[in-house]
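Engineer: just a sequence and a predicted model for now, questions to come.
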Amino acid sequence: MFDFYPPAIFFDGTPFEINRLMVIRFIAVALIVVLFWIGTRRMRMIPGRGQSLLEMAVGFVQSNIADGALGKVDGKRFMPILASMFFMVLAMNLTGIVPGLNLAGTSVIGVPLVLALVAYVAFIYAGIKKQGGNFFKASLFPAGVPWYLYIVVTPIEFLSTFILRPVTLALRLLMNMVAGHMLLVLCFSATHFFLFTAGGFFGLFGIGTLAFGFIFTIFEILVAVLQAYVFTFLTAVYIQLALVEEH
């Protein structure tokens, strides 16, 4: 668990403290910027290999998340924030399986919480932009419910719509990354123990734990991609719910 709270490297004891986890996050963001810069610096009608890969990745977000949840018109409006969110979550998730980094940038609450707040602000903005002040009324007082049931329904709607959505977004991403890191640590720590400490017959167990470590590494890659997709898709769904007249 100490991996999630590394000691400070720079600016110890200040609000700008930088530790190993922050460096990993900087690396992930820098990698995204460099890849997009390389892929878009020489845009051509007949794309090269780098431009094609980048267009495929962006097209995946647009067709499967933005357009899929919001439709083409609203999907185009919110595509920048959804694409940024997807690639940021994906890059920071994948740092958990990169040798030398071995820790997901989303495995501590800061980044998941900030991203959840961004999704929350986008959801509120979309609702107010579309419906004005009626957005909160439609959210808290669903149409067709007898007036006396609003005593029960309205608090539940407030809790589920305005409190639980950002909280569950952040916790879902956080806990998946924490669990994945712990699995990998257990497998490779056990491998090191069986091969280099226990020795002898116990080395056979080390081969098994090493194999499980590689299997869980592949599984962690799938989880990293899936969580980026789920987080971004749920953000798009919440925005879509804010855009409908009655929900």
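Structural biologist: All right, it came through fine.

Engineer: contacts and neighbour counts: CA atoms only from here.
Structural biologist: Will do.

Engineer: counting by contacts, list what the longest helix along the chain packs against.
Structural biologist: Using DSSP state H, we find that the single longest helix of the chain is helix 203-243. For helix 203-243, the packing partners by 3 or more Cα pairs under 8 Å, 6 or more residues apart in numbering; DSSP states H and E come out as helix 67-94, helix 110-131, helix 165-192.

Engineer: list the residues that contact residue 191.
Structural biologist: Counting by Cα atoms under 8 Å, 6 or more residues apart in numbering, residue 191 touches 205-210.

Engineer: buried members of those residues into PyMOL, please.
Structural biologist: Applying 16 or more other Cα atoms under 10 Å to the contacts of residue 191, the buried members can be selected in PyMOL as follows:
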select buried, resi 205+206+207+209+210
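
Engineer: now do the same contact list for the most centrally placed residue in the chain.
Structural biologist: Nearest to the mean C-alpha position of the chain, counting by Cα atoms, centre = their mean, stands residue 89 at 3.8 Å. Residue 89 sits next to 106, 227-228 when contact means Cα under 8 Å, 6+ apart.

Engineer: which among those residues count as buried?
Structural biologist: 106, 227-228.

Engineer: of all those, which comes closest to residue 122?
Structural biologist: residue 228 (17.3 Å; Cα to Cα).

Engineer: so who does the closest one touch?
Structural biologist: 85-87, 89-90, 93.

Engineer: got CSV for these, with distance to residue 41 too?
Structural biologist: Output for the contacts of residue 228, formatted as CSV (distance: Cα to Cα, whole Å):
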residue, distance to residue 41
85, 22
86, 21
87, 18
89, 23
90, 22
93, 26
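
Engineer: here's the one I want to compare it with:
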Amino acid sequence: MNLLVPSANDDGGFHGPTINEFFPDIVLFGGTPFEMNRIMIIRVISMIVLMIIFWIGTRRMKVVPTRMQSLVEMGLDFARVNIAEDILGKKDGKRFLPLITTMFFLVLFMNLTGVIPFFNIAGTSVIGVPLLLAVVAYVVFIYAGIKKNPGNFFRNALFPPGVPPALYIIVTPIEFISTFIVRPITLTLRLMMNMIVGHLLLVLFFSATQFFFFSADGAFKLFGAGTLVFGFAFTLFELLIAVLQAYIFALLTAVYIQLAVAEEH
């Protein structure tokens, strides 16, 4: 199983990253419903590591916490205070905290694999995981709205109060598209495209570095130092993006739920 991305072919020429990197060959269980490529393996490893960390951090809770317990508690407090309760308030924040916390840490861990050596690609850079999480957020958004106001949720969402009746012919289609179609699509694409772009940039810089150092002639080898510096700089930037996109995904999920349970619905 090749977890590294090649940067140059046997002809010695430079070949940049392509979209084919997001569709790697099957390496396990080929020809079965459980076949897995390296991205699927990365996703499974991310989930296992996430569960192990939380299991170790919470299996023996102490008044004076261990380092792992403190780390886990800090992460949980961040999701609770800065996302769930900040957007939904204490009552609804506590109610939807498990969902929001799960989304935040799952997206975060799968994003971080994009900068981990020998993985080199985010588990969220292929549409499966972002789409699944967006569908879950969408279903919970509708569920929360219907449970809050069973008879008025869809009516108030499609026919906002205070709008002149004659304008509903324009407003209602716009509200339907923006609320029930655009939201899950943008939630999916925002996460996926950021991870795709980040991966392509990192592969481009480090592929160029390998090419200049090992295949270029003469003074052209000096360009490898520049691409190496840019590669490390974008690695740090990609770490920031990984955390930021996890935060934004969980935050938008909380915002959509808040809109569903708001009093006007």
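Structural biologist: Received, thanks. Everything numeric in this text was worked out from a predicted model, so none of it was measured.

Engineer: output the helices and strands packed on helix 203-243 of structure 1 as a markdown table; include the columns distance to residue 21 of structure 1.
Structural biologist: Formatted as a markdown table, these follow (distance: least, Cα to Cα, whole Å):
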| stretch | distance to residue 21 of structure 1 |
| --- | --- |
| helix 67-94 | 10 |
| helix 110-131 | 11 |
| helix 165-192 | 13 |
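
Engineer: out of those helices, nearest to residue 233 of structure 1?
Structural biologist: Residue 233 of structure 1 lies closest, by Cα to Cα, to one member of these: helix 67-94, at 7.3 Å.

Engineer: what span of structure 2 is the closest one aligned with?
Structural biologist: Aligned using TM-score structural alignment, helix 67-94 of structure 1 spans residues 85-112 in structure 2.

Engineer: ok, the contacts of residue 228 of structure 1 vs residue 20 of structure 1, which is closest?
Structural biologist: Proximity of the contacts of residue 228 of structure 1 to residue 20 of structure 1 (Cα to Cα) peaks at residue 93, which lies at 15.3 Å.

Engineer: thought residue 105 was touching the closest one, still the case?
Structural biologist: Yes. Residue 93 of structure 1 sits in contact with residue 105 when judged by Cα atoms under 8 Å, with a separation of 6.2 Å.

Engineer: before we move on, the earlier item: in structure 2, which residues correspond to the longest helix of structure 1?
Structural biologist: Counting by TM-score structural alignment, helix 203-243 of structure 1 corresponds to residues 221-261.

Engineer: centre of the chain to the matching stretch, how far?
Structural biologist: Distance of stretch 221-261 of structure 2 from the chain centroid (Cα atoms, centre = their mean, to the nearest Å) equals 9 Å.

Engineer: just stretch 126-139 of structure 2 next, same as before
Structural biologist: With Cα atoms, centre = their mean, you get 10 Å for stretch 126-139 of structure 2.

Engineer: that stretch corresponds to what range in structure 1?
Structural biologist: Using TM-score structural alignment, stretch 126-139 of structure 2 pairs with 108-121 in structure 1.

Engineer: need the contact partners of the matching stretch.
Structural biologist: Contacts with stretch 108-121 of structure 1, where a contact means Cα under 8 Å, 6+ apart, come from 4, 85, 105-106, 165-167, 169-171, 173-174, 178, 235.

Engineer: that stretch: which residues count as buried?
Structural biologist: In stretch 108-121 of structure 1, counting by 16+ other Cα under 10 Å, buried: 108, 111-113, 115-120.

Engineer: could you do stretch 254-265 of structure 2 as well?
Structural biologist: Going by neighbour count (16+ other Cα under 10 Å), the buried part of stretch 254-265 of structure 2 is 254-261, 265.

Engineer: ok, and what's touching it?
Structural biologist: Outside stretch 254-265 of structure 2, the residues touching it (Cα under 8 Å, 6+ apart) are 83-84, 87-88, 100, 140-142, 144-145, 148-149, 152-153, 156-157.

Engineer: if we use 6 Å, what do you get?
Structural biologist: Applying Cα atoms under 6 Å, 6 or more residues apart in numbering, the contact partners of stretch 254-265 of structure 2 are 88, 141, 145, 148, 153, 156.
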